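Asker: okay, sequence plus prediction incoming.
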Amino acid sequence: MTVAVTGASGQLGRLVVEALLREGVTPVAVVRDPAKVADLAGRGVEVRQATFDDPESLDRAFAGVDRVLLISGNEFGKRVEQHTNVIRAAERAGVELLAYTSIPQADSNPLILAQEHTGTEAALADSTVPYVLLRNGWYWENYTRGLAHAVETGVLYGAAGQGRVSGAARADYADAAAHVLTTEGHAGQVYELGGDAGLTYVELAQSISEAAGKPVRYEDLPQADYAAALEKGGVPAGFAQVLADADNGISNGILEVGSGHLRKLLGRPAAPAVEVFRAALA
């Protein structure tokens, strides 16, 4: 079985490659810049260069491939078109399974972040390639960018109210993807993926405090004020709006996942937030 991983030089992609190697499967790493994965090539991973904007490069990348993991791209505003290029290339290659990293409740999720996932899922539904949806919840690593600031000031800011977020470590989502790619019975499945226990931001602050050994409290802000604070802290204006919108979604339960699918795929509990934060601070 030949498995191709798109975006294999990215944070999630590399972890999936490592998980596949642990499963005894040597994947095809599909990347824009092969130089970024020279270390993987040195370990026997086949590297193929392709971009989502170049269908011919995707045809070459998927030649002889049985299964594909499409890790959602990062060029906002272009992703539906780019992902559709991948889907069509998978069709032409006769791929037996395409797994796509989406977002929880993508068919009804109102978040700004969800819209291109919704469009991609629609493109998959219109395709002939067998597919499985990996609707990844929030990564605990999403909070590590501001971790040092929260520890230094003793305050975690957000706009999530009392909502809960069912996060998990990026490595756990990678392990789940590797399991789906190397086992049977997943075509047509929709996996709503998230950690075992949803945390409020008050509890997130407590996890940061435990990891750092210093008191950290949560301060809830109106959505517009939080976006302004992010922008003041150096986050680009457009992305600050996206993050504030995500927090507002959390306040409404959009990123609370109670399916148990991640634990089932992993065969174990997901890593708690405090472990991710402790590792980041170390």
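Answerer: Ah, there it is.
Asker: from now on I want contacts and neighbour counts done on CA atoms only, so please keep to that.
Answerer: Fine.
Asker: which parts of the stretch 151-282 of the chain are strands?
Answerer: Ranges of strands in the stretch 151-282 of the chain, per DSSP state E, counting those that start in this stretch, are 155-158, 190-193, 217-220.
Asker: hang on, I meant the stretch 1-150 of the chain
Answerer: 3-6, 28-31, 46-49, 67-70, 97-102, 131-136.
Asker: quick check: which of those is buried the most?
Answerer: Mean neighbour count (mean count of other C-alpha atoms under 10 Å) peaks for strand 3-6 among the strands of the stretch 1-150 of the chain, with a mean of 27.
Asker: which residues touch that strand?
Answerer: For strand 3-6, the external contacting residues (C-alpha atoms under 8 Å, 6 or more residues apart in numbering) are 13, 16-17, 25-31, 62, 65-71, 181.
Asker: same thing but 7 Å
Answerer: Here strand 3-6 makes contact (C-alpha atoms under 7 Å, 6 or more residues apart in numbering) with 13, 27-31, 65-71.
Asker: let's have these in a markdown table, adding distance to V3.
Answerer: Shown next, in a markdown table, are the contacts of strand 3-6 (distance: C-alpha to C-alpha, whole Å):
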| residue | distance to V3 |
| --- | --- |
| G13 | 12 |
| P27 | 5 |
| V28 | 6 |
| A29 | 9 |
| V30 | 10 |
| V31 | 14 |
| V65 | 6 |
| D66 | 6 |
| R67 | 5 |
| V68 | 6 |
| L69 | 8 |
| L70 | 11 |
| I71 | 13 |
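Asker: take a look at this one as well, against the first:
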Amino acid sequence: MTKFAVTGASGALGRLVIDELAKSEAPQTVRALVRSPEKAADLAARGIEVVRGDYDAPETLAAALAGVDRLLLVSSSEVGKRAPQHAAVIEAAKAAGVELLAYTSILHADSSPMLLANEHKATEALLADYPGTVVLLRNGWYFENYFGDVAAALAHGAVAGASGEGRISAAARADYAAAAAAVLRDPPAFSTTYELAGDNAFTRAELAAEIARQSGKPVSFASMSEADFSALLVQAGLPEGFAGVVADADAAAGKGALHDDSRTLSRLTGRPTETLASAVARALAAQG
């Protein structure tokens, strides 16, 4: 019986991957690695095996990965700490003899100009000599990344950004989770890289227009320089360093860093990715 494991399983993406696996796999074959098991009591209640597997506590990882056949390493959310955290998981997976390791990287990681891509590149380099099968799931942007734009648009009548006319191939977090689960269930025979992105790209101006259409309120796109957008994010409450990373990513999107028209994601999942209209409707519903 194949044993599956998912790191960061109490996070948004990890939980969705667990949900997808649970549709086809017996719950006892799915192991959820979490920093704080008490925060995943709901998963345990469903029969999922919940264990402590902390990126920052390598001593927890050996036992957490013992007996695992296929592992999804969900990239850490702690920008700036990711490379050593991922290295700890990779070393533990090697020691445990994990046959397949799938990693959630970033779209076109090898050529992306984004600051955010650096730690993903470092992790991919660590995986280059992994003794088992490696699947790089190079995820594009999540629609959920733009839910804040919807809230701001309703409050201020504008969507701000530094992406200009750059087209963004976003998809729902659930789409990426379904792809990860599909790879764990039916892995490729050899190490493989998948560039994963939404079926239909859009610009931030088109996002603003869709918010306006569905909300019935005037919403425009405020195109800004990277520096001005970063300053706006700081004004909105983001730490200066993180604001710079976000603004850098948006500016890179303006140069095509978040665009991909291969439709590899929908082929992996066997379904079309979420549309912009559907994502905006979800975001508006979340506003209440």
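Answerer: Looks like it came in fine. Predicted, not measured: the structure shown is a model, and the values here were computed from it.
Asker: post the TM-score for the overlay when you can.
Answerer: Overlay of the two chains. TM-score (TM-score structural alignment, normalised by the length of the first structure): 0.97; 282 aligned residues with a C-alpha RMSD of 1.2 Å.
Asker: if we can go back for a sec, and the strands of the stretch 151-282 of the first structure: which comes nearest Q206 of the first structure?
Answerer: Of all the strands of the stretch 151-282 of the first structure, strand 217-220 sits nearest to Q206 of the first structure, with 7.0 Å by C-alpha to C-alpha.
Asker: by contact count, what packs against the closest one?
Answerer: Packing partners of strand 217-220 of the first structure (3 or more C-alpha pairs under 7 Å, 6 or more residues apart in numbering; DSSP states H and E): strand 155-158, helix 201-212.
Asker: could you list the buried residues of it?
Answerer: For strand 217-220 of the first structure, the neighbour count (16 or more other C-alpha atoms under 10 Å) marks R217, Y218, D220 as buried.
Asker: and it, how far out from the chain's middle?
Answerer: Its chain's C-alpha centre and that of strand 217-220 of the first structure lie 26 Å apart, by C-alpha atoms, centre = their mean, to the nearest Å.
Asker: again, but for stretch 230-246 of the first structure
Answerer: With C-alpha atoms, centre = their mean, you get 19 Å for stretch 230-246 of the first structure.
Asker: which of the residues in it are buried?
Answerer: L230, E231, A240, Q241, L243, A244, D245, A246.
Asker: read off where it ends up in the second structure.
Answerer: Alignment of stretch 230-246 of the first structure against the second structure: residues 233-249, by TM-score structural alignment.
Asker: can you check the distance spanned by stretch 63-73 of the second structure, start to finish?
Answerer: 16 Å (C-alpha to C-alpha, to the nearest Å).
Asker: so which bit of the first structure is that stretch matched to?
Answerer: Taking TM-score structural alignment as the measure, the first structure aligns residues 60-70 with stretch 63-73 of the second structure.
Asker: could you pull out the helices in the stretch 151-282 of the first structure for me?
Answerer: Along the stretch 151-282 of the first structure, counting by DSSP state H, counting those that start in this stretch, helices occupy 170-182, 201-212, 223-232, 237-251, 261-266, 273-281.
Asker: re earlier: reformat the strands of the stretch 1-150 of the first structure as CSV; add distance to E116 of the first structure.
Answerer: Listed next are the strands of the stretch 1-150 of the first structure as CSV, based on distance: least, C-alpha to C-alpha, whole Å:
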stretch, distance to E116 of the first structure
strand 3-6, 17
strand 28-31, 21
strand 46-49, 24
strand 67-70, 14
strand 97-102, 9
strand 131-136, 13
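Asker: which one, of these, ends up nearest to E256 of the first structure?
Answerer: strand 131-136 (11.3 Å).
Asker: what's the closest one aligned against in the second structure?
Answerer: Aligned using TM-score structural alignment, strand 131-136 of the first structure spans residues 134-139 in the second structure.
Asker: ranges for the helices of the stretch 1-150 of the first structure?
Answerer: Counting by DSSP H, counting those that start in this stretch, the helices of the stretch 1-150 of the first structure are 11-22, 38-41, 55-61, 79-93, 115-125, 147-153.
Asker: format those as JSON lines; extra columns: distance to L134 of the first structure and mean neighbour count.
Answerer: Below are these laid out as JSON lines (distance: least, C-alpha to C-alpha, whole Å; neighbours: other C-alpha atoms under 10 Å):
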{"stretch": "helix 11-22", "distance to L134 of the first structure": "13", "mean neighbour count": "20"}
{"stretch": "helix 38-41", "distance to L134 of the first structure": "24", "mean neighbour count": "14"}
{"stretch": "helix 55-61", "distance to L134 of the first structure": "21", "mean neighbour count": "19"}
{"stretch": "helix 79-93", "distance to L134 of the first structure": "15", "mean neighbour count": "21"}
{"stretch": "helix 115-125", "distance to L134 of the first structure": "11", "mean neighbour count": "19"}
{"stretch": "helix 147-153", "distance to L134 of the first structure": "27", "mean neighbour count": "16"}
